[in-house]
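Visitor: Sequence and predicted structure are below.
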Amino acid sequence: MIRDEWTIEAGDAGTRIDKFLNGRLPDLSRTHIQELIKSGAVTVNGQSVKPNYKVAANDFLVMERPEPEPLDVRPENIPLDILYEDEEIIVVNKPRGMVVHPAPGHLSGTLVNALLAHCRDLSGINGVLRPGIVHRIDKDTSGVLVCAKTDRAHRALAEQIKAKVTHRIYKAIAHGVFEHDQGTIDAPIGRDEYDRKKMAVTRKNAKEAITHFFVEERFKNYTYVTCRLETGRTHQIRVHLAYIGHPVAGDPKYGPRKTLDIDGQALHAAELGFSHPATGEWMIFRAPLPEDMARLLEQLRNER
């Protein structure tokens, strides 16, 4: 049984309980949360409530729900672009279009399926659906990703990410012409309160998010930029660049419809650096720009 507890803060008072819980548990749909509330799995100060109950300051919420049913995630013989591998870790260059880990209804064709066929053993910390996955990059973002083969490696890498000591560099083609050669976007990111499938710059239920950008090339209507992540929030670069008026080209979620000819956002995880979880050695891995982004850059250069 999974048990979650919350004490309502003054800033959340007056919010419907189903909306509040959906904000805290974005992996659960609002409909499913409403069903849990109706079943009595959610209590407020020890009492059952209805989905439209509005929480009050200092309310004590408890949700108890069964563990998810185990799913059969099978190894699949999918080619991998391996940058490095040893007994503790494997570093890959993920292609654009590949999902990192399975989810209900999407259990094949993912990086995890490919890793299970190649490695056999992966860290079990994240459970059957996400074995070995310490961090992730979006389906339509390409680039460097490290996965853990052992629980020891998983814990060590996760701690480095939490402590903000990893080195993460991305390359992006963004809409518009940047005015400044470099800058820092320091704006908290949380779930978009109007569209739960999106993230947004917001003060409500948000976490610190910091992105540093450096202009590489300017074109007529686009800019090629390098981004260095100081934090690693969901969709961070995509949200931050859209926030300053320069969404990533090809981004179907945060950008305009009219954009460059690319299948997914023009965003690439170019460099990843960390201390090896067993030896402590500092390591940096680089993945070359994918062909589609390189082709777009040549087109933009020729149009100048």
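Guide: Alright, I've got the coordinates. Numbers count the residues shown, from 1 in each chain.

Visitor: From now on I want contacts and neighbour counts done on CA atoms only, so please keep to that.
Guide: Will do.

Visitor: Any idea how far apart the tips of stretch 96-114 sit?
Guide: Criterion Cα to Cα, to the nearest Å; first-to-last residue distance in stretch 96-114 is 15 Å.

Visitor: now what about it, what contacts it?
Guide: Residues outside stretch 96-114 that contact it (Cα atoms under 8 Å, 6 or more residues apart in numbering) are 71-80, 94, 129-133, 136-143, 264.

Visitor: Could you verify that Thr223 is part of a helix?
Guide: No - Thr223: not assigned to a helix; according to DSSP: H, G, I helix; E, B strand; the rest coil it is strand.

Visitor: Presented hereafter is structure B, for comparison with structure A:
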Amino acid sequence: MEDLTIQVTEEMAGQRIDKAVSAMDEDWSRSQIANWVKDGAVRVNGEIVKPNYKVRLEDVIIATPPVLEELDVVPEDLDLEIVYEDADVLVVNKPKGMVVHPAPGHSHGTLVNGLMHHCTDLSGINGIVRPGIVHRIDKDTSGLLMVAKNDASHTSLVNQLVRKSVTRKYIALVHGHIPHDKGTIEAPIARDPKERQNMSVVDKGKHAVTHFRVLERFGDFTLVECRLETGRTHQIRVHMKYIGYPLVGDPKYGPKKTMDIGGQALHAEVIGFDHPKTGEYMEYSAEMPEEFAELLESLRKKD
């Protein structure tokens, strides 16, 4: 990973060094940066500083991220549910609880481990740890993902995501009774300035749009379909919390008193895209997991 060089602006002046550096890259948490400062991996004007150092106008900061241990990505027979596959692309139904790609602490049992066992022809644009991965869904979100089997397909699918032409519909169960039948949430998302492991609606965040419509109401709960126009990290979870209807079971953004169902009640039900080679529009759907369906049925009986 390359060094990050930052020249402090008027807007940044007076901030603690860890806050100033973490704001420059969403992948780095403030606590990570603080540890790097302690280890001397962050220098200001060529000098090592203390973690409580407050940056000054025109300071030059150079952050040198530690070299991470290379992950050995081992093919594993994980009995993946492949919804569609040809020579260029495949669509897979990821189960709840499965991490998409290897990372420290999750080197085995990931979707990538399973994909590498299933087929050897995956795009290499995202490197050896994320072969074929065009987009992601959270560990505890189930549902459909498109995977590129060569670099040309990868480029095509990413461009479609950028153009917002990919259809992505999710089913979510939220706390609260949503009175209106549909709506659009347009609110920028970035790392939470206070909780760097979380995302939140932030004025200077990245543009994010979620469209939703109510499918069913159960007293204090509402089942909604969410259609993504953009694809920010945790977008649906953050947006639904922002308007006062957090996802059921969400350990990060849900209320303290939520159902213990092993993670958020969120399922990527529909994925649609133009085939990278033929240009033909293709759309696939996957039924929600059995436990999600059983939860809804229990709510219907109580309602």
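Guide: Received the coordinates, thanks. Please read these numbers as outputs of a predicted model, since none were measured by experiment.

Visitor: Out of the contacts of stretch 96-114 of structure 1, which sit inside helices?
Guide: Under the assignment DSSP state H, the contacts of stretch 96-114 of structure 1 contribute nothing to helices.

Visitor: Please pick the buried ones from the residues you listed.
Guide: Buried positions within those, assessed by neighbour count (16 or more other Cα atoms under 10 Å), are 73, 75-76, 94, 129-133, 136-143, 264.

Visitor: Now do the helices in the stretch 1-150 of structure 1.
Guide: In the stretch 1-150 of structure 1, the helices defined using DSSP state H, counting those that start in this stretch lie at 17-24, 30-38, 111-119.

Visitor: now for the ones you listed, which one comes closest to Phe213 of structure 1?
Guide: Among the helices of the stretch 1-150 of structure 1, helix 111-119 comes nearest to Phe213 of structure 1, with 28.5 Å by Cα to Cα.

Visitor: Now the closest one on structure 2. Mean distance?
Guide: With mean Cα distance after the TM-score superposition for structure 1, helix 111-119 of structure 1 departs from structure 2 by a mean of 0.6 Å once superposed.

Visitor: What residues of that helix count as buried?
Guide: Leu111, Val112, Asn113, Ala114, Leu115, Leu116.

Visitor: What is the nearest of those to Ala242 of structure 1?
Guide: Checking the buried residues of helix 111-119 of structure 1 one by one against Ala242 of structure 1 (Cα to Cα), the nearest turns out to be Leu111, at 27.7 Å.

Visitor: Met1 of structure 1 versus that closest one, what's the distance?
Guide: Counting by Cα to Cα - Leu111 of structure 1 and Met1 of structure 1 are separated by 29 Å.

Visitor: just checking, what packs against the helix or strand hosting Ile236 of structure 2?
Guide: Per DSSP states H and E: Ile236 of structure 2 is located in helix 235-242. For helix 235-242 of structure 2, the elements it packs on are strand 199-201, strand 209-218, judged by 3 or more Cα pairs under 8 Å, 6 or more residues apart in numbering; DSSP states H and E.

Visitor: how big is the offset of that helix relative to structure 1?
Guide: Using mean Cα distance after the TM-score superposition for structure 1, helix 235-242 of structure 2 ends up 0.7 Å from its aligned counterpart in structure 1, as a mean over the superposed pairs.

Visitor: Tell me how far that helix lies from the chain's centre.
Guide: How far helix 235-242 of structure 2 lies from its chain's middle: 12 Å, per Cα atoms, centre = their mean, to the nearest Å.

Visitor: buried set for that helix?
Guide: Using 16+ other Cα under 10 Å as the test for burial, helix 235-242 of structure 2 gives Gln235, Ile236, Arg237, Val238, His239, Met240, Lys241.

Visitor: what range in structure 1 matches that helix?
Guide: Here helix 235-242 of structure 2 aligns to structure 1 at residues 236-243, judged by TM-score structural alignment.

Visitor: what about the residue nearest in space to the middle of structure 2, distance to Asp27 of structure 2?
Guide: Centroid check for structure 2 by Cα atoms, centre = their mean gives Thr233 as the closest residue, at 3.6 Å. Going from Thr233 of structure 2 to Asp27 of structure 2 by Cα to Cα gives 11 Å.
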